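[1] my questions concern the predicted model and sequence given below.
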Amino acid sequence: MIPRFHSAFPLPVVLASAFLVAAHTTALSAPHAKPRAAAHKPKAAAPAEPAMTTDANGQSVPVLANKAWVLMDFNTGQLLASSNPDEPLPPASLTKMMTSYLVEQALKSGKVKPNDPVTMSLSAWCRGGKEGDSCMFVPLNAQASLMDMLRGVVIASGNDASKALAEHIGGSEPGFVAMMNTEAKKLGMSKTQFANSAGLPDPNNKASARDLAVLAAAIIRNSAEYYPIYAERQFSYNGIKQGNRNALLYTDPTVDGLKTGHTDEAGYCLTASAKRNGMRLISVIMNADSKQARADQTRVLFNWGYANFEEATPAQAGATLASAKVTYGVAPTVNAGLAQPWTLVVPKGQAAAVKTAITLNPAVEAPIAKGAVIGKIVATANGKQLGEAPVVALADMERAGFFERLRQRVVGWFSK
């Protein structure tokens, strides 16, 4: 669960207001419909300048016309800006991110294999012809490889593929949904409750924008081998070619995922990720009023985020930052520093202004294991605390023998 390090950077929360994005017709076909031809590269519309507001910290942030949104830094888990980030809302097919994540984790563990045959049961089968169906179109009782089914979920947004995989891995869809909710709790998705594997309308199927960003980060981090699937622009199965519905994959080369969603109740949703100059951001849009709006609003967030923030590394992992005094050790001090890389996201231009201060525990007694926490480091800029990280012993320290400990104790008496 992220972030590993506590961040005290202000998390602006912006109340959604009237930002009307011009409604252009996208080149992608309807998100829940009959078989679609592969999407052709749409022309990127020049979005209007977004409306802006100022948050409580004086930061100018976008105003977007939807029910909830977040912009999160991947490395740290910091929310750079948000609106209603913790409101549980219908996630539509963004639900399928948990379905695909569990499939990917089952692949990693060896529980299933890429070429395992997955059967399209009657309960999972897409009957077709009904407006709103989103299907991979595997025939009834036919089998497709697990990897084809996974692509059917991620790229084609197939309800049928989602249910078939749920039955294959969970024994039944309800059994798989229980796994989904267990994993959601494990990831810290506290405002999320899944009711089915595909995101079909159900009053008990809810997720927050923040939780969906956390899930997206888990996919990127823990399913790295399979994450490139989320950037694939089309998928063909059984002679049917379907295009990925994430319009940004065709217009922004820095975007490499993740998932779209739409129902009448949920509106148009999009979870996306972009990486520019080594910095990865994740955005979630919920309940926009059109496919074009969700894409344009995501572009606004990415452009705003990269224009206003940068990464800072206050200290390098493994470097000696201080020497901690040790009692009853074979040596009087032990080197202290960071066990893991530490990155902060700061307003543009403030990386050079970041300062650090280290506080070590007053009583460090041997034996000490390498990696034991013996203090903390705090980063500040312009007098404001940005974050903190644990300082650890960079080496083992053995406990001294009896006579050496006695000597140290006597010396300590006379030094008081």
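    Cool, got the structure. Numbers count the residues shown, from 1 in each chain.
[2] from here on, just use CA atoms for contacts and neighbour counts.
    Noted.
[3] doesn't Leu165 make contact with Ser172?
    No: counting by C-alpha atoms under 8 Å, Ser172 sits too far from Leu165 to count as a contact (9.2 Å).
[4] the more surrounded of those two?
    A direct count of neighbours by other C-alpha atoms under 10 Å for Ser172 and Leu165 places Leu165 higher, at 28 against 15.
[5] contacts only, for the more buried one.
    Going by C-alpha atoms under 8 Å, 6 or more residues apart in numbering, Leu165 touches 103, 118, 146, 149-150.
[6] in a markdown table, list those along with distance to Gly337, neighbour count and secondary structure.
    Shown next, in a markdown table, are the contacts of Leu165 (distance: C-alpha to C-alpha, whole Å; neighbours: other C-alpha atoms under 10 Å; DSSP: H, G, I helix; E, B strand; the rest coil):
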| residue | distance to Gly337 | neighbour count | secondary structure |
| --- | --- | --- | --- |
| Val103 | 38 | 24 | helix |
| Val118 | 50 | 21 | strand |
| Leu146 | 45 | 23 | helix |
| Met149 | 46 | 30 | helix |
| Leu150 | 43 | 25 | helix |
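[7] and the longest helix for the protein?
    The longest helix of the chain (DSSP state H) is helix 291-308.
[8] and that helix, what's buried?
    291-302, 304-306, 308 (16 or more other C-alpha atoms under 10 Å).
[9] this is the other structure I want to compare:
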Amino acid sequence: MKNTKFFSIILVAFLLVASLITQPITTNAAEMEIEAQAAILVDFDTGKILYGKNIDEPINPASMAKMMTEYLVLEAISNGDISWETTTEISQYAFNISANNNYSGVGLRMDYEYNVRELYEAMAINSDNATTITLAELVAGSEGEFVKMMNQKAEEMGLPEYKFVNSTGLKNNNDGVIPPEGTGPDEVNLLSAKSAALLAYHLIKDYPDVLEFSSRPTETFDGQEIRNWNYMLPHNTTSLEQYYYEGIDGLKTGNTGDEKGKMFTGTSLRNDKRLISVVMGTSGTSEIRFEETADLMDYGYNQFQSKELFPAGYQVEDESILTVAKGKEDTVEISLSESFTMPVKAGDEDLYTVQYHIDEEKVNKSGELIAPIKKGEKIGTAELVYTGDEEYGYIFNQGNKTVDLVTESEVEKANWFMLSIGAIGNFFSDIFSSIVDTVKGWF
């Protein structure tokens, strides 16, 4: 009897341990403790925000502002305004900045022509400020004109919170910095975490070759080795091995020089799933921003799975049929034109619903579609709605994810005879209804 009881206890203990091993440990976003002033994690394919902390707060991004400079240089190359082989000398101002060891100087030479590729590598890999200024002057003629381009492009991208005052991310009042024309000496660049993530999204989406630069741990520039300040890359240095993260291939570091001024916009690709993270305002050592980034990435990859919530052709129950006026058929079915596929946490699948939004211009006053109607004709949109507690939305300013709501079949317009018969029937039906109402009034 004692042996039976003993073995029962052992069996229960074994089952409990086994369940802990086989079942993934779940973490709610509310339980995440990211030690930063602001942070965000975004699914690249959908723009869905998986985690957010103070994501709309404007913060000095330091050198992360260079992401916009990187974008505009790549755009200038794409437009044919310059090429990778275009050469330029550096200005006296760029030389002075380069000679200042506090500004990530790579030691530019006067009276020497550098090509765009060299300058871009120094900017994107080593976060060099002087090469950044040189590229801005090359593209726009002056850094002041380039700043105008930066703000204009930010508006085009729909960045919610931004202000660019120089091409580098330096403070305008830093020693030796000349504020670009149109900016003040006490101004700094500003980005929210959400804006930084959206800027990174556009940079990667429009110019994916940027990752070919940002993923390099080191590079040779003018006969010297320069290094990438992103410690999460596979640096061949023992002291940095602990910060390596599989899949990281970018994107941009930043450091204001203040106590809480360490920044990092990271991006990682694992199993065809790309994430973008932004950590702003970490305190302590420079490496903490990478540790917090690793926590964000782990959360995204371990807790979310891409799932088809509603397939193409899905129909909301009791809302899948619309009445048709002046058609050979009286009704037509409607459905989703494409699937809703989203990164979803385990157990959250049932917290998503679909809401229809019929285009008012497609229906008459009675809410009927008017024939003729083509198969697959868009008659509105279907919106994916999350009914749970943890919802951060998307980095785009469009609200929830939507797809087209389309007709399942064609409905031809009825011929004039059938329309006439219908009109006559409606006429007598109205008379009959009027008579019935009158007779009812007598009693």
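    The structure has been received and is ready for your questions. Everything numeric here is computed off the predicted structure, so don't read it as measured data.
[10] show me which pair in the buried residues of helix 291-308 of structure 1 is furthest apart.
    Spatial extent of the buried residues of helix 291-308 of structure 1 (C-alpha to C-alpha) is set by the pair Lys291 and Asn308 at 26.1 Å.
[11] coming back round to it: and which of the contacts of Leu165 of structure 1 is nearest Leu406 of structure 1?
    The nearest one, if we look at those relative to Leu406 of structure 1 and count by C-alpha to C-alpha, is Val103, at 59.1 Å.
[12] enumerate every residue touching the aligned partner of that closest one in structure 2.
    Matched by TM-score structural alignment, Val103 of structure 1 corresponds to Val73 in structure 2. Neighbouring residues of Val73 of structure 2 by C-alpha under 8 Å, 6+ apart: 135-136, 139.
[13] and if you look at Ile276 of structure 2?
    Contacts of Ile276 of structure 2 by C-alpha under 8 Å, 6+ apart are 41-44, 197, 200-201, 265-268.
[14] could you dump the contacts of Leu165 of structure 1 into JSON lines with distance to Phe235 of structure 1 added?
    Formatted as JSON lines, the contacts of Leu165 of structure 1 follow (distance: C-alpha to C-alpha, whole Å):
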{"residue": "Val103", "distance to Phe235 of structure 1": "18"}
{"residue": "Val118", "distance to Phe235 of structure 1": "17"}
{"residue": "Leu146", "distance to Phe235 of structure 1": "14"}
{"residue": "Met149", "distance to Phe235 of structure 1": "11"}
{"residue": "Leu150", "distance to Phe235 of structure 1": "11"}
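[15] related to what we said a few turns ago, out of the buried residues of helix 291-308 of structure 1, which is nearest to Asp252 of structure 1?
    Looking at the buried residues of helix 291-308 of structure 1 and their distance to Asp252 of structure 1, the nearest is Arg299, at 8.7 Å (C-alpha to C-alpha).
[16] got the residue ranges for the strands in the stretch 251-400 of structure 1?
    Assigned strands in the stretch 251-400 of structure 1, in chain order: 255-263, 267-276, 279-288, 309-312, 322-325, 333-337, 344-347, 355-360, 373-381, 384-393 (criterion: DSSP state E, counting those that start in this stretch).
[17] out of those, nearest to Glu87 of structure 1?
    Nearest to Glu87 of structure 1, of all these, is strand 279-288, at 10.4 Å by C-alpha to C-alpha.
[18] just give me the mean distance for the closest one relative to structure 2.
    Average distance, strand 279-288 of structure 1 versus aligned residues of structure 2 after superposition (mean C-alpha distance after the TM-score superposition for structure 1): 1.5 Å.
[19] which residues of structure 2 does that strand align to?
    With TM-score structural alignment as the criterion, strand 279-288 of structure 1 aligns to 273-282.
[20] show me the residue sitting in the middle of structure 2 in space.
    With distances taken as C-alpha atoms, centre = their mean, Gly47 lies nearest the centre of structure 2, 3.9 Å away.
[21] can I get the contacts of Ile276 of structure 2 in a markdown table with neighbour count?
    Below are the contacts of Ile276 of structure 2 laid out as a markdown table (neighbours: other C-alpha atoms under 10 Å):
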| residue | neighbour count |
| --- | --- |
| Leu41 | 30 |
| Val42 | 29 |
| Asp43 | 25 |
| Phe44 | 23 |
| Ala197 | 29 |
| Ala200 | 26 |
| Tyr201 | 23 |
| Thr265 | 29 |
| Gly266 | 26 |
| Thr267 | 29 |
| Ser268 | 20 |
